[in-house]
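Visitor: would you be able to build a 3D model of this:
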Amino acid sequence: MISRLKWSAPISLTPKESVCVHDLIAITPLGGTTAQTDSFPGLGISEQPNWALASVSARHGQVATVHKIAPSLIGTDLPEVGKVSCGSEMTAFWMGPDQWMIMAAHDAHEDLANMLRTGFTSSASVTEQTDGWARFDVEGEKTVAMFERLCPLNARAMTKDSVSRSAIEHLGCFIICWTAGHRFSVLCPRSSAGSLHHALCTAAKSLG
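Guide: As a prediction, the model looks like this:
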């Protein structure tokens, strides 16, 4: 968020009696007030800022408990290695051993981390991740060709609802496959959103 100062009318003619009001404006990872979209022949890239994210790590000896609680809490089972599980409102993807990222629409689940923290109680450590990551959705017939120019990931072999971690321009990214060979999401650290966006667009342009 950025803060823009908006001054109200003075209460009196004495300057010290003016009131300073903070008008908060949400900005996207790319620094805009609206999400950016880019279109190329056979390929579209769209910034996706309207997602709440929180990571869940099972505590020692609590893996079974976390798996048991998850379906009633997030509406789906926690996925196995390299997989994604989708509920009606929340999606979970595997991050590492006994670790998952939970995603949900921000407008409906702004307090996602606290909700998960309350639900999992002492069985898991939950960390707010919404402001830590940037997400870009990539869709089109040339998506796989774009990834082949960007990273060592075998995107062509990825199946629906799978996730892999790979380096793109030296950035550690999570890549989710929603539709095999056609629709993917790429998540990277928010501070590197500009670099990832530039890399995606450069690769897309090079495909002609």
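
Visitor: rest of the way, CA atoms for contacts and neighbours
Guide: Noted.

Visitor: how near is Asp107 to Ala52?
Guide: Taking CA to CA, to the nearest Å as the measure, Asp107 falls 8 Å from Ala52.

Visitor: cool, Ser164 as well?
Guide: Noted for Ser164: a distance of 20 Å to Ala52, by CA to CA.

Visitor: more neighbours: these two, which one.
Guide: Ala52 (23 against 20; other CA atoms under 10 Å).

Visitor: excluding chain neighbours, what is closest to that one?
Guide: Leaving out its chain neighbours, the residue that sits closest to Ala52 by CA to CA, 6 or more residues apart in numbering is His106, at 4.6 Å.

Visitor: please give the structure of this sequence too, so both can be compared:
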Amino acid sequence: MADHRLKPITPLGSDTPRQDRISGVTITEVVDTALAALAARQSKAAEFAASAKAFFGFELAAPARVSGGGAYTAFWTGPEQWFIEAPFASHEDIASLVKAGFGASASVTEQTDGWCRFDLEGQGVISVFELLSNLDLGKLPSGGTSRSMIEHLGCLVICREQGRHYSVYGPRSSAASLHHALVTAARSAL
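Guide: This next block holds a predicted model:
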């Protein structure tokens, strides 16, 4: 009898996340992070701010910044909008968890399987990004975030450690194209 159970696959279509090492730069497919979009509702600003501080224990990130504490990280994506990250193992249903903390003051949507994430780490990361995007990573501080086009894809870039560690979020449906662009740029730059 055939086994018809579903099994999870990574955005690149494998059982395990991919990792590429190219001349001192590591490109890692990250699959252990849950992701939700959080947006303040109109005329609920005070209630929203109070809920954010009570639920997360920290102020939500200012424009182009990242904030975090405990299991959660918040990064700004637009006016009164943030993406919220947490470990997938403990926050698989992140949207429901966050929604419970905000009630009617926020709109929350599940984003985990809509996006793919690649982390780039190493000394040559800046050189790689110079071939990928017009984003000046040298000016993006640790804890900074920005939108950028990479290989004709709208992406979010987070600076985890200036000059050494960056996360790139792109559309999951284009994970293979984004991965190809990152690896090709690394091979060309390094």
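
Visitor: what ranges do the helices span in structure 1?
Guide: Secondary structure of structure 1 (DSSP state H): helices at 63-74, 112-120, 143-150, 193-206.

Visitor: so where in structure 1 does stretch 94-102 of structure 2 end up aligned?
Guide: Alignment note (TM-score structural alignment): stretch 94-102 of structure 2 is matched to residues 112-120 of structure 1.

Visitor: trace Ser185 of structure 1 over to structure 2, please.
Guide: Taking TM-score structural alignment, Ser185 of structure 1 has Ser167 as its aligned residue in structure 2.

Visitor: taking the centroid of structure 1, which residue is nearest it?
Guide: Structure 1 has Arg135 as the residue nearest its centroid, 4.3 Å off, counting by CA atoms, centre = their mean.

Visitor: need the contact list for the closest residue to Arg18 of structure 2 other than its chain neighbours.
Guide: In this structure, Arg18 of structure 2 finds its nearest non-sequential neighbour in Glu29, 5.3 Å apart by CA to CA, 6+ apart. With contacts defined as CA atoms under 8 Å, 6 or more residues apart in numbering, Glu29 of structure 2 is in contact with Pro17, Arg18, Gln19, Cys116, Arg117, Phe118, Asp119.

Visitor: give the equivalent position in structure 1 for the second one.
Guide: Under the alignment defined by TM-score structural alignment, Arg18 of structure 2 corresponds to Gln36 in structure 1.

Visitor: was I right to think that match contacts Ser46?
Guide: Yes. The pair Gln36 of structure 1 and Ser46 qualifies as a contact (CA atoms under 8 Å) at a distance of 6.0 Å.

Visitor: what about the strands in structure 2?
Guide: Taking DSSP state E as the criterion, structure 2 carries its strands at 19-22, 25-30, 33-40, 66-69, 72-78, 81-87, 106-110, 115-122, 145-150, 153-161, 165-171.

Visitor: redo these as TSV? Include distance to Gly13 of structure 2.
Guide: As requested, the strands of structure 2 are arranged in TSV below (distance: least, CA to CA, whole Å):
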stretch	distance to Gly13 of structure 2
strand 19-22	13
strand 25-30	11
strand 33-40	17
strand 66-69	29
strand 72-78	26
strand 81-87	21
strand 106-110	21
strand 115-122	11
strand 145-150	21
strand 153-161	19
strand 165-171	14
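
Visitor: among those strands, which comes closest to Pro11 of structure 2?
Guide: With CA to CA as the measure, strand 115-122 is the member of the strands of structure 2 nearest Pro11 of structure 2 (6.1 Å).

Visitor: that closest one corresponds to what range in structure 1?
Guide: In the comparison with structure 1, strand 115-122 of structure 2 aligns to the range 133-140 (TM-score structural alignment).

Visitor: what's the answer for stretch 40-57 of structure 2, then?
Guide: Under TM-score structural alignment, the match for stretch 40-57 of structure 2 in structure 1 covers residues 58-75.

Visitor: what's the closest non-adjacent residue to Glu59 of structure 2?
Guide: If the residues on either side of it in the chain are set aside, Glu59 of structure 2 comes closest to Lys53, at 5.7 Å by CA to CA, 6+ apart.

Visitor: number of residues surrounding that neighbour?
Guide: By the measure other CA under 10 Å, the count of residues near Lys53 of structure 2 is 12.

Visitor: other residues contacting the match of stretch 40-57 of structure 2?
Guide: 76-78, 87-91, 98-99, 116, 119-120, 122-125.

Visitor: counterpart of Ala92 of structure 1 over in structure 2?
Guide: So Ala92 of structure 1 corresponds to Ala74, using TM-score structural alignment.

Visitor: who are the neighbours in contact with the closest residue to that match other than its chain neighbours?
Guide: By the measure of CA to CA, 6+ apart, the closest residue to Ala74 of structure 2 outside its immediate chain neighbours is Ile84, 4.5 Å from it. Contact criterion CA under 8 Å, 6+ apart gives Leu35, Ala36, Ala37, Leu38, Tyr72, Thr73, Ala74, Phe75 as the residues in contact with Ile84 of structure 2.
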